[in-house]
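# sequence isn't available, so here's the structure alone:
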């Protein structure tokens, strides 16, 4: 990994965190819990792209639809993450 790759990775991460910060508070809280869970199980990058970026896309759609975070993911965040990781691994 060269210096260019490191710089590009940092730019992408900053853009990612800016998207998280733009979410409403309830979504940010749920996202942080999901991020911890995904980091713990080691499923950050799956074959079909970045799981965390997909979560933000999904959350932005929920915000646009006027739904709260728990309306989108349900009450059991860990179970939602498990289902998400398992379905992403199958693709």
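Thanks, I have the structure now. For clarity, every value in this text was computed on a predicted model and none was experimentally measured. Numbering: from 1, shown residues only.

# for the rest of this, base every contact and every neighbour count on C-alpha atoms.
Fine.

# contacting residues around the closest residue to residue 81 other than its chain neighbours?
Excluding its sequence neighbours, the residue lying closest to residue 81 (C-alpha to C-alpha, 6 or more residues apart in numbering) is residue 34, at 6.7 Å. Going by C-alpha atoms under 8 Å, 6 or more residues apart in numbering, residue 34 touches 77, 78, 81.

# let's bring in a second model and compare:
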């Protein structure tokens, strides 16, 4: 990747992040607080891929913007278990997540060695 391509990608993702943050700031206070709480969680457990991260946060903003516009209560969006909600949401963005790569690596390793046991 050339320096121009890298810089262009970096600037584009930074712009997407700023746009996302501006959208969140426009949400009603309780919706904004919910999104910010999910954002903190996703920063620890989300993807490492910048494009995937941007898409994930944009989709989260879409969900809460639409829900706020429709007057949908937050509990109707996330249910009684917010961790289950955000984990299900996160599973839609497996690209770049170290947990999924490690799970795949573990499964592949066991599949390889288990094949030897069956012989």
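Cool, the structure landed. Computed from a predicted structure; not experimentally measured.

# before we move on, the earlier item: ok, the residue nearest to residue 81 of the first structure to residue 28 of the first structure distance?
10 Å (C-alpha to C-alpha, to the nearest Å).

# can you map out the strands along the second structure?
With strands called from DSSP state E, the second structure shows none.

# picking that back up, still touching in the second structure? Go through the contacts of residue 34 of the first structure.
Counting by both residues aligned by TM-score structural alignment, their matches' C-alpha atoms under 8 Å, these that remain in contact in the second structure are residue 81.

# now, which of the contacts of residue 34 of the first structure sits nearest residue 12 of the first structure?
Closest approach between those and residue 12 of the first structure, by C-alpha to C-alpha: residue 81, at 22.6 Å.

# what does the closest one correspond to in the second structure?
Counting by TM-score structural alignment, residue 81 of the first structure lines up with residue 86 in the second structure.

# for residue 31 of the first structure, same thing?
With TM-score structural alignment as the criterion, residue 31 of the first structure matches residue 35.

# so what's its match up against?
Neighbouring residues of residue 35 of the second structure by C-alpha under 8 Å, 6+ apart: 24, 60, 61, 64.
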